[in-house]
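Participant: with the input below, show me the fold.
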Amino acid sequence: MMFKKFALSILPILTLGLAAAAQTPEPAEGPQGYLIGPGDEITGKVLGEPQFDFVATVDEDGKIEVPFFEDPIVARCKTERDLRGDVVKLLTRYLRTPQLSLRVTQRNSRPPVSIYGEVRQQQQVNLTRRAYLLELISFAGGETEKSGGMIQVFRTRPPMCSEAKENWSTSGAEVPSRMYSLASLRQGREESNPEILPGDIIIVQKASPVYVTGEVIKPGELSIPEGGLPLTQAVAMASGITREAKTKNIKIYRRQQGSTEPEVIVANYDSIKKGEQKDVMLQPFDIVEVDKAGKKFTDYLLEFVTGVPNRIPIRPF
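Facilitator: Reported below is the predicted structural model:
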């Protein structure tokens, strides 16, 4: 079962049976067929008996009215075939062998799925069959390099039909949501690849930032990638440190909950590179400050010879 669901998730986009909300999707049914819901328009035509023809809109209770019958009949969560059978039973009260054609002519009961955040093509998608999280992320072009590795799925409305509920119960006070890991999703874990229902909102979250300042070649904001960001990697992403850097006393300023004063962590970059000290894993919104060390005679000499400030990067060999 797990392999089957994962295999479905990585089919080429052209076979998804999905369509952008701005487009008109081609009909594509799953094995069960499209389930009728409130707002859908139903058209019925009886061969040779036009007085029994009808066009009906499914009401909020999931019912439609059929000509010459006082009581409405339930259409909610039924397929065209199921509903046609119910209407035929009613017609046999007046006709011996009614030949009924019944179709859903307008599908208005399914709001689009919205895909936002760190994906390459933010969009809304109309679902015409069962779909899962991984294929919808792929349909939106995949995640960007600024993705933080987590996906949040909001369920804005309860499932219309009971068989699709799958533990998404809520008190109604809040919109329920769940978090999923991109890493687990890529590994094909079934629990990380849920079925997405009409009206769901998918947000691929942006990576949290850290800031590297001082004696690095390219100071600025960095994003914490999936799996975390150690200090040495952050320095490398800033293109390395300068010769003027005080590498034995790098300060990391970290937010403290309930305090306006940051925690100060001191790291010895040289010891970390030698394996004598454990690398420091940075946390969201950390500020890494690489101070300037006092100049040595060789630094003054190099600056005198080149005529430019000494900002030559130091990289491991």
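Participant: please make it C-alpha for all contacts and neighbour counts, starting now.
Facilitator: Will do.
Participant: centre of the chain to the longest helix belonging to the chain, how far?
Facilitator: As assigned by DSSP state H, the longest helix anywhere in the chain is helix 80-91. Put simply, helix 80-91 sits 39 Å off its chain's centre (CA atoms, centre = their mean, to the nearest Å).
Participant: please identify the buried residues of that helix?
Facilitator: For helix 80-91, the neighbour count (16 or more other CA atoms under 10 Å) marks 80, 83-84, 87-88, 91 as buried.
Participant: now distance to residue 47 too, for the residues you listed, in TSV please.
Facilitator: Shown next, in TSV, are those (distance: CA to CA, whole Å):
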residue	distance to residue 47
80	17
83	17
84	14
87	14
88	12
91	12
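Participant: this one as well, want them side by side:
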Amino acid sequence: MKRRATLALMLMLMLMLAGCAAPKTVAPDAKPATQEAPTQFEIPEKRATFSSDALVREFESETPKQYLIGPGDKITVIVAGRPELSGQHTVGPDGNITLPFAGTVSILDTNRDQAADIIKHALSTYYLSIYVTVRIDEYTSNRVVVLGRVEHPGVVHFENNPTLVEVLARAGGFPILRPEQVLTRCAVLRGDKILWLDLKRLLNGDLSLNIPLKRNDTVYIPDAYDTSVYVLGEVNKPGVYRLTPKMSFLDALGQAGGPSIRADTGQIRIIRPSQGLNQQVALDDVLAPDRTLNVALEEGDVVYVPRSGIATVGFWLSQINPFTLLLSIQAVAANVGN
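Facilitator: Okay, here's the model as predicted:
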């Protein structure tokens, strides 16, 4: 009777250990041999880079303080006491308008007062002691092109020199309306120059980045999938997740469904390849709570949850051939019988 009880206990123990087997057949903690990458392959640079504060100030200083007349603008020229010289004009693509008697006059990139002086000088050959004023009726040329992950990409018109926040608001960048749209950075293209701005700083109150824009500037919001973190290992939903402003370790772990039942929550790794950092975190310490461990994540960070030792034993048992397992049970039974 005692031998039967011992046999039953051993069989039950082996079946329980086999039940711990993981459903996947990938060997745990396997360390394949590494080889140096061929020279024809390049390692992609995933870290976001931003322009210097000096370049931000340079872009800001280039914005004119007054509105400058451009192609497509509709203006009215008023010559006091001379209705035959007064009238509305549309500025041509070359920046010119046509005046009675004086002919073609260029007023491209001039403000109201400068345009009035140019027109007065052109008419002074034919008229003495005239007084000229210029009124802008339609601000057609003052436009900014917005591209990328916004609700309304395209050309946006303004009556003055808009700021970056005004452009994003008009294009549907605020609030965040689309799941794949996360405002973390943007580029401002001006001529042959490009300015990369950290929108997380701007959204957190750094108004020094809310620069005024010029006519024909292009604002580009990159795809949100360019800003990602990776949650791998023993979690319920491993994969790539969007990096949101002020995203923390627990935020990323929660989006991945939390640790699985096979996870070793005492040895979770937070890896930052861009800085060569590798920090071990115990989930119980984070939940204690120790706020210093719930660190803010950056673009390209990797959260890795390893497999626990018990799940590892279960894996190896799952690799045993069923016939071998049966023979092992018979051998145990024979030994108990003897």
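Participant: returning to that earlier point: and the longest helix of the first structure, how far from the second structure on average?
Facilitator: Compared with the second structure after the fit, helix 80-91 of the first structure shows a mean deviation of 4.6 Å (mean CA distance after the TM-score superposition for the first structure).
Participant: list the contacts of that helix.
Facilitator: Applying CA atoms under 8 Å, 6 or more residues apart in numbering, the external contacts of helix 80-91 of the first structure come out as 33-36, 66, 69, 75, 98, 100-104.
Participant: 7 Å instead, please
Facilitator: 75, 98, 100, 102-104 (CA atoms under 7 Å, 6 or more residues apart in numbering).
Participant: ok, and the most crowded of those residues?
Facilitator: residue 75 (27 neighbours; other CA atoms under 10 Å).
Participant: after alignment, which residue of the second structure pairs with that residue?
Facilitator: Using TM-score structural alignment as the criterion, residue 75 of the first structure maps onto residue 107 of the second structure.
Participant: hmm, residue 94 and its match touching each other?
Facilitator: No - counting by CA atoms under 7 Å, residue 107 of the second structure does not reach residue 94; the two are 9.4 Å apart.
Participant: the match of residue 75 of the first structure: what's it in contact with?
Facilitator: 95-96, 115.
Participant: a markdown table for the residues you listed, including distance to residue 337 of the second structure?
Facilitator: Putting these into a markdown table (distance: CA to CA, whole Å) gives the following:
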| residue | distance to residue 337 of the second structure |
| --- | --- |
| 95 | 106 |
| 96 | 109 |
| 115 | 112 |
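Participant: quick check: of these, which lies closest to residue 11 of the second structure?
Facilitator: Nearest to residue 11 of the second structure among the contacts of residue 107 of the second structure is residue 95, at 92.7 Å by CA to CA.
Participant: roughly how far apart are that closest one and residue 139 of the second structure?
Facilitator: Per CA to CA, to the nearest Å, residue 95 of the second structure is found 14 Å from residue 139 of the second structure.
Participant: go on, residue 115 of the second structure?
Facilitator: Counting by CA to CA, the gap from residue 115 of the second structure to residue 139 of the second structure is 15 Å.
Participant: could you do residue 248 of the second structure as well?
Facilitator: 45 Å.
Participant: swap in residue 8 of the second structure?
Facilitator: Distance from residue 8 of the second structure to residue 139 of the second structure, counting by CA to CA: 90 Å.
Participant: neighbour count for those two, which is higher?
Facilitator: residue 139 (20 against 12).
Participant: residue 246 of the first structure matches what in the second structure?
Facilitator: So, by TM-score structural alignment, residue 246 of the first structure is matched to residue 264.
Participant: OK, contacts around the closest residue to its match other than its chain neighbours?
Facilitator: Of all residues not flanking residue 264 of the second structure in the chain, residue 308 sits nearest, at 4.3 Å (CA to CA, 6 or more residues apart in numbering). The contact partners of residue 308 of the second structure, by CA under 7 Å, 6+ apart, come to 262-264.
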